[in-house]
Structure formats: C-alpha cells, structure tokens
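**Student:** Sharing a sequence plus its predicted fold:
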Amino acid sequence: MECQSAVGVVGENTKIPCTFRVTTGDKHNTIYEVMIKKKGQKYPVFYINYTDKIVQGDPRVKLPSRTDPFLLFTNTTVSDEGEYEYKIMTNRGVIKGGFSLSVTAKYDPPVINSVPEEIKDRDGAELYCSTSGGYPAGGIHWFNSTGANWTERATLKITERDDRLLTMSSKLPLTVTDLRPRSFRCVVLNSSFSEVGETSSTLQRIGGPHSSPLPALAVGGVLVPVLILILIIIWFCRRRKRSPFEPDAEGGADGTETEEEEED
C-alpha cells in the first residue's frame, strides 16, 4: 500500500490518495489497523483499530473507507503541513511508508496607503502595500504609471499571525520628483512568483489636482522677483520721460514755484 503526497488549501478538505499494489494472485486486502504520525511528534495524528473499534488522534483526520483507503484532512490548517509516516497492518502483513503534505492559502486583495495621508505639494511620501491571510511567503512588486518596476526601492516585511498565516507589507519611499507620476500599482506574488492580486492608487496633493513641485517652485522663487523688477523698471522709465516743466498731479512740476510765479 502506498500513500501519495498532496497539496492542501487552508480551510478546505485535503485528500491523501492511497493505493494497494498487488504482488500475488490474491487481490483480497483487509486492513486491521492504521497509525499515522507526523515526523517529530510523539503521538499519532490518526490511529484506528478495526478489531477493537478504537479511534484516536486529531478528529479532523479520517480514513473514510476501509476497502478503498484514502486519508482525509478536514478543514486543513497551516500546522498540518509536514512529513508523515504511516504503519498499516493488513491480512498480508505490516506496511510502512510516508508522504508529505504541503499547504497553501490565497492572500487577501492588497491595499495601498500613503504616509502622510495628505501629501503636501513640496514633500515626499511613503507608500505601503499590504496583504494578509496567505501562505507560504511570496512577494510584492511596485510599478509606476509608465510601467517601470520600482521593487528594488521598496522594503518587504513578512509577519506571522496567530493562525500561522502571513501578512506581507511593502514600503516604497518616494521623493518629490518620484511623485510626478502619481499613479502606482502594487502586485502580490505567491511563492511560485505568480501574480495573485493587484491594486493601484492615484495620489492627490493638498496643492490641488494640477499642482506640481517644479511650477510651484518657479512661481515662488523666480517669477515673483522678475515681475517686481519689471514694475520698478517701468516706473523709472516713466519718471525719466516726464518733462521737468510738466505739471504734476498737484498742478505743476513743483508746487512752491508755481505759487511764486502766480504772485509775480
């Protein structure tokens, strides 16, 4: 009798198929006792004695059929993953063997957040892409609006939850220049480097939907002084063009001289 390795999904039932290999003409096989242990553990995860009607071990592990044997893990968890050994007593003798069980879980849809939440016009920011509930560890890739891969700039952090499922969070630091293309895409990869989820985010700044660091800097640091200088030049030009005998706003080029001329 041989049991095959399998890959289970967390929260679902996992079937470990087992088959008989007949080496003589007699194809009749009867199972009397089955014991399955996980390597490194003292007590079996499953034990059944059909003669004495004894069943022990994890109630999630079952052997539904005696004549068509297969092992069933119900509500598979991450802790079920590992190497197993089995010993089966039949009418043909004792059979020993082993199998492995791998476990996977799909990650939740990723979410992008920015720190700070409101990005000022001339400040940088940090983007965070987070996903949870998956297994085993995978990765997170970043792409900007032009499709360039910015993953090398990011830092990935993986933590284990109480149920041994994983949380992945990637931090992408951005400078003011990096924020010019405001659309960013986050892609979640599983352990086989296949895409299993993605999301995108378009950043908004406090300065307005069309604000940009460079135009803001130009207005504040260049255009305003230039405009002031132009106004000063215009004012001096107008003063130089004015005739010394041309009456001013008070009626003459000089108010006192005008009064003296009137007296004469």
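**Tutor:** It's in. Numbers count the residues shown, from 1 in each chain.
**Student:** switch to C-alpha atoms for all contacts and neighbour counts from now on
**Tutor:** OK.
**Student:** residue contacts, the residue nearest to Val55 when sequence neighbours are not counted?
**Tutor:** Ranked by CA to CA, 6 or more residues apart in numbering and with sequence neighbours excluded, the top spatial neighbour of Val55 is Ile48, at 4.5 Å. Going by CA atoms under 8 Å, 6 or more residues apart in numbering, Ile48 touches Glu33, Val34, Met35, Ile54, Val55, Gln56.
**Student:** which ones among these are found in strands?
**Tutor:** When DSSP state E defines the strands, the subset of those inside them is Glu33, Val34, Met35, Ile54, Val55, Gln56.
**Student:** Give me the buried stretch members for the helix or strand that contains the residue nearest to Val55, please.
**Tutor:** Ile48 belongs to strand 46-49 when assigned by DSSP states H and E. Neighbour counts over strand 46-49 (16 or more other CA atoms under 10 Å) mark Phe46, Tyr47, Ile48 as buried.
**Student:** helix, strand or coil for Gly147?
**Tutor:** Three-state call for Gly147 (DSSP: H, G, I helix; E, B strand; the rest coil): coil.
**Student:** didn't Glu81 look like it was pressed against Ala105?
**Tutor:** No - the criterion here is CA atoms under 8 Å, and Glu81 misses it with Ala105 at 11.9 Å.
**Student:** who has more neighbours, the two?
**Tutor:** In terms of neighbours (other CA atoms under 10 Å), Ala105 is the more surrounded of Glu81 and Ala105; the figures are 21 against 17.
**Student:** thought that one was touching Gly133?
**Tutor:** Yes - Ala105 lies in contact with Gly133 (CA under 8 Å); the separation is 7.0 Å.
**Student:** Common neighbours of the two, please.
**Tutor:** Counting by CA under 8 Å, 6+ apart, the contacts common to Ala105 and Gly133 are Leu165.
**Student:** Which strands or helices does the helix ranked longest in the chain pack on?
**Tutor:** In terms of residue count, the longest helix belonging to the chain (DSSP state H) is helix 224-241. Applying 3 or more CA pairs under 8 Å, 6 or more residues apart in numbering; DSSP states H and E, one finds that helix 224-241 contacts no other helix or strand.
**Student:** Now find how far off-centre the next helix or strand after that helix is within its chain.
**Tutor:** Sequence-wise, the next helix or strand downstream of helix 224-241 (DSSP H and E) is helix 255-263. How far helix 255-263 lies from its chain's middle: 86 Å, per CA atoms, centre = their mean, to the nearest Å.
**Student:** how much space between the nearest residue to Tyr43 once chain neighbours are set aside and Val55?
**Tutor:** Spatial nearest neighbour of Tyr43, excluding adjacent residues (CA to CA, 6+ apart): Lys37 at 6.7 Å. According to CA to CA, to the nearest Å, Lys37 and Val55 sit 14 Å apart.
**Student:** In terms of neighbours, single out the busier of the two.
**Tutor:** A direct count of neighbours by other CA under 10 Å for Lys37 and Val55 places Lys37 higher, at 19 against 16.
**Student:** Please point out which parts of the helix or strand harbouring the more buried one sit buried.
**Tutor:** Counting by DSSP H and E, the element that carries Lys37 is strand 31-38. By neighbour count with 16+ other CA under 10 Å, strand 31-38 contains the buried residues Ile31, Tyr32, Glu33, Val34, Met35, Ile36, Lys37, Lys38.
**Student:** try it against this one:
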Amino acid sequence: MASIGILFLFFIVIRAQSEEKTFVKVECKTGNAGQYGQQSVLDCVVKTAEEVKDPKILAVAWKKKGSEDPLLVFHKGETKGQPGYRFAESSWNDRNMNISLLITNTMMVNSGDYTCLVMTDCGDDITETSLRVTAKYNKPTISSIPEKITQREDVILLCSSVGGYPEGQLRWFDEHNKDWTASSKMEAELTNDGLFKLSSKLSLLKNSIFSKYTCVVFNSSGSKEDEVTLEIPDTATSKGQGEVKGSDQTSKIVAPLVVIGSLIVGLLLALLIYRRRSQRHHREVPTFESNAEQGGHVEMYKEHEDGTALSLPLSGDCSCHMDITTY
C-alpha cells in the first residue's frame, strides 16, 4: 500500500509537468448517494481517444481524502483492498474500463471525497468524486409520564427515533390531524456511530387530552419516513366526562323514581286525611230532629274519651234519660 502512495505522488508531479495531449480520461459521477447499512457505488469509467485501440489498464488506485492508505489497488496484475471495498464488477480485469468502487456496507465514515488514479498503456489520469451517506430513521416509540393517562392530571408524551442521518425532525399530530409540534420540545443527539437520536416532549394539560396522538419522523429533506400512534383508552380520556355522563344517566333513572315516589306519598297522605275526616264525621252527628211544637225531642251524642257516647235530651217535655252507647 505504501508503494501506491508513492505512485500517487509521482503521478501528480508528472501530470503537472506534462503538456502532451491526453489520450485517457477518467470520468466519474460528481456526487454519489449512499444509504447507511447498504451497498454504495462510486461510478467511474475510463474513456480513451479514438486513436487508442484495445487499451490495457496497468494500475488503479482508490483513495479517500484524509486517509493515508488506499482503499483499493490494482497493480502488476494483482488486486488488493481493505475489507469492505472492491470493484463494482465482480469479474473485473485489466481490459474492463469500468473501474467503479463498491462499498459493501456503507457507514457514516464513508461519507466524503474520493480520488481515483488510473494508469494505462496509452496514458494516465486522476479525478475526484464524492459520496454522501444518509440513514433512514427507525420507527419512533412513544411513552408517557405518568404511564396511566387520565383527564385529572397533566401528562407528558415522549417520542424518540434513532439511527438517522442527517438531523431530522419529530412532529406531533392529534386525532384530527392538527399539528402540535409548536407545543413540543425536540433534541437531537449525535451518537458514537455518527447517527442522530431524536427526542421530543409534548406536554398535555388535564381535561384537554385527545384520544389519539401520532408522532411522525421526517428526514432532513422534509420527507416522512415513519410514524407511531398512541391511542388512549376511552376510560382514560373520558374519565372525567364519563363521571358526568354517568351522573346524567343516574339522574335520568332517579328522577322518574322520585316523581313516582312523590305521587305514592301524596296518595297515601290524601287517603289518611280522608280516613280521619270520615272517622270524625261518624263520631259527632245528630241522630234525629223533631219539631218542638209536636212534642218531639232531639238527642245529641257526645263522644267520651273511652269511646262511649252520652245521649242528652234537649226538650223539656221529655223525661231525662241517659243512653250509653258503645261504638
């Protein structure tokens, strides 16, 4: 590998001093996109002038800027490379002008600028390209403080998503798709593997909690990547309202019972009053009347405490007598 580094330096010096016509040119895609954890390809091909017939590649070297050792080298008929790097075409040989570099497992450290050097039997060239690595965020997760949600106390919803790059965003939506992101607070933490961990906290006030909240993760381009929904049980979200509804239902049941009970009590009171009046009417009534001029008499019954009645003649023509009548 050290010899290839010297070869790079020597080649650059020679190129700087050379003013001859170039018969070979390496053309690479200016920018390449790679996905974290997937394979990435840096596209490069060798182009030759029309007068060049059946060119043969003598040496190829791929090097990442900032790194001392080349990643992949073909020299003197042998191919050597660091683990995870090889030619994109598995059957590549010195007659194949496609010298694209394949990264088998793309990591964040692979993001950056690359240099490709090519030497042929008809000329040499060196060019640069770049790789931009992105990572898709994992499906978010939601938790709450407290774990059991009710309408009687404030609640904090926590959402997090990891494994993404570049920095994305977490947004909150309720059951009516209203955006509550402005009421939340998000933090982005860069982890050891070069990826971001996103965390968002949404505070909810008691008696104003919806039955569903969705946390959505967006990438740096603003595209939606994944989401998770927290459904709050009806018994939790409507506990306060349920108590009111339960009270209303109870009132609907009790009210008719109260009315019926009042009617029954009223009827019983009316019956009791009627009965007392009837008893009073029977206890104090005149038995008969006769005209005093005809020698008649009137007898009145007066009730005693022991339930007996005393008959008193009211006419002077009649002899006094007392009848004791027991009811």
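**Tutor:** Good, I have the coordinates. The model shown is predicted, which means the values in this text are computed figures rather than measured ones.
**Student:** Was I right to think the residue nearest to Tyr43 of structure 1 contacts Ile88?
**Tutor:** No - contact between Lys37 of structure 1 and Ile88 fails when scored by CA under 8 Å: they sit 11.7 Å apart.
**Student:** on that earlier part again, which part of structure 2 matches the strand holding Lys37 of structure 1?
**Tutor:** Under TM-score structural alignment, strand 31-38 of structure 1 corresponds to residues 57-64 of structure 2.
**Student:** With stretch 125-144 of structure 1 instead?
**Tutor:** On structure 2, the counterpart of stretch 125-144 of structure 1 by TM-score structural alignment is residues 155-174.
**Student:** And the matching stretch, end to end?
**Tutor:** 15 Å.
**Student:** can you pull the contacts of Val73 of structure 2?
**Tutor:** Here Val73 of structure 2 is in contact with Met1, Ile4, Ala59, Val60, Ala61, Trp62, Thr79, Lys80, Gly81 (CA under 8 Å, 6+ apart).
**Student:** Tell me the residue in structure 1 aligned with it.
**Tutor:** Val73 of structure 2 maps onto Tyr47 of structure 1 when the alignment is built from TM-score structural alignment.
**Student:** against structure 1, where does the longest strand belonging to structure 2 fall?
**Tutor:** In structure 2, assigned by DSSP E, the strand with the most residues is strand 123-134. The alignment of strand 123-134 of structure 2 onto structure 1 (TM-score structural alignment) spans residues 93-104.
**Student:** how about the strands of the stretch 51-200 of structure 2, start to end?
**Tutor:** Secondary structure of the stretch 51-200 of structure 2 (DSSP state E, counting those that start in this stretch): strands located at 57-64, 72-75, 78-81, 85-87, 101-103, 112-120, 123-134, 141-145, 155-164, 169-174, 184-190, 196-204.
**Student:** elements contacting the fourth one?
**Tutor:** For strand 85-87 of structure 2, the contact count by 3+ CA pairs under 8 Å, 6+ apart identifies strand 101-103 as packing neighbours.
**Student:** picking up where we left off before, need the strands of the stretch 51-200 of structure 2 in a markdown table with distance to Lys224 of structure 2, can you?
**Tutor:** Formatted as a markdown table, the strands of the stretch 51-200 of structure 2 follow (distance: least, CA to CA, whole Å):
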| stretch | distance to Lys224 of structure 2 |
| --- | --- |
| strand 57-64 | 32 |
| strand 72-75 | 37 |
| strand 78-81 | 38 |
| strand 85-87 | 32 |
| strand 101-103 | 27 |
| strand 112-120 | 26 |
| strand 123-134 | 14 |
| strand 141-145 | 15 |
| strand 155-164 | 12 |
| strand 169-174 | 9 |
| strand 184-190 | 17 |
| strand 196-204 | 14 |
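**Student:** out of those strands, which comes closest to Glu305 of structure 2?
**Tutor:** Each of the strands of the stretch 51-200 of structure 2 has some distance to Glu305 of structure 2 by CA to CA; the shortest is strand 155-164, at 77.6 Å.
**Student:** Going by neighbour count, list what's buried in the closest one.
**Tutor:** With burial defined by 16+ other CA under 10 Å, the residues of strand 155-164 of structure 2 counted as buried are Val155, Ile156, Leu157, Leu158, Cys159, Ser160, Ser161, Val162, Gly163, Gly164.
**Student:** Among those, which one sits closest to Glu243 of structure 2?
**Tutor:** For the buried residues of strand 155-164 of structure 2, the closest approach to Glu243 of structure 2 (CA to CA) belongs to Val155, at 19.8 Å.
**Student:** what residues are up against that closest one?
**Tutor:** Ser144, Ile145, Pro146, Ile149, Ser203, Leu204, Leu205, Lys206.
**Student:** For Ala309 of structure 2, grab the count of nearby residues.
**Tutor:** Neighbours of Ala309 of structure 2 under the rule other CA under 10 Å: 20.
**Student:** related to what we said a few turns ago, what residues in structure 2 pair up with the longest helix of structure 1?
**Tutor:** Using TM-score structural alignment, helix 224-241 of structure 1 corresponds to no residues of structure 2.
**Student:** what does stretch 185-195 of structure 1 give?
**Tutor:** For stretch 185-195 of structure 1, the aligned range in structure 2 is residues 214-224, judged by TM-score structural alignment.
**Student:** Out of the contacts of Ile48 of structure 1, which are shared with structure 2?
**Tutor:** Using both residues aligned by TM-score structural alignment, their matches' CA atoms under 8 Å, structure 2 keeps these contacts from the contacts of Ile48 of structure 1: Glu33, Val34, Met35, Ile54, Val55.
**Student:** rewinding a little: gap between the match of stretch 125-144 of structure 1 and the chain center?
**Tutor:** 10 Å.
**Student:** what's the answer for stretch 138-145 of structure 1, then?
**Tutor:** With CA atoms, centre = their mean, you get 8 Å for stretch 138-145 of structure 1.
**Student:** and what of stretch 183-195 of structure 2?
**Tutor:** With CA atoms, centre = their mean as the basis, stretch 183-195 of structure 2 stands 18 Å off its chain's centre.
**Student:** and if you look at stretch 16-28 of structure 1?
**Tutor:** Relative to its chain's centre, stretch 16-28 of structure 1 lies at 48 Å (CA atoms, centre = their mean).
**Student:** Any idea how far apart the tips of that stretch sit?
**Tutor:** When the termini of stretch 16-28 of structure 1 are compared using CA to CA, they are 22 Å apart.
**Student:** Show residues contacting it.
**Tutor:** Contacts to stretch 16-28 of structure 1, defined as CA under 8 Å, 6+ apart, come from residues Met1, Glu2, Cys3, Gln4, Ser5, Ala6, Asp68, Pro69, Phe70, Leu71, Leu72, Phe73.
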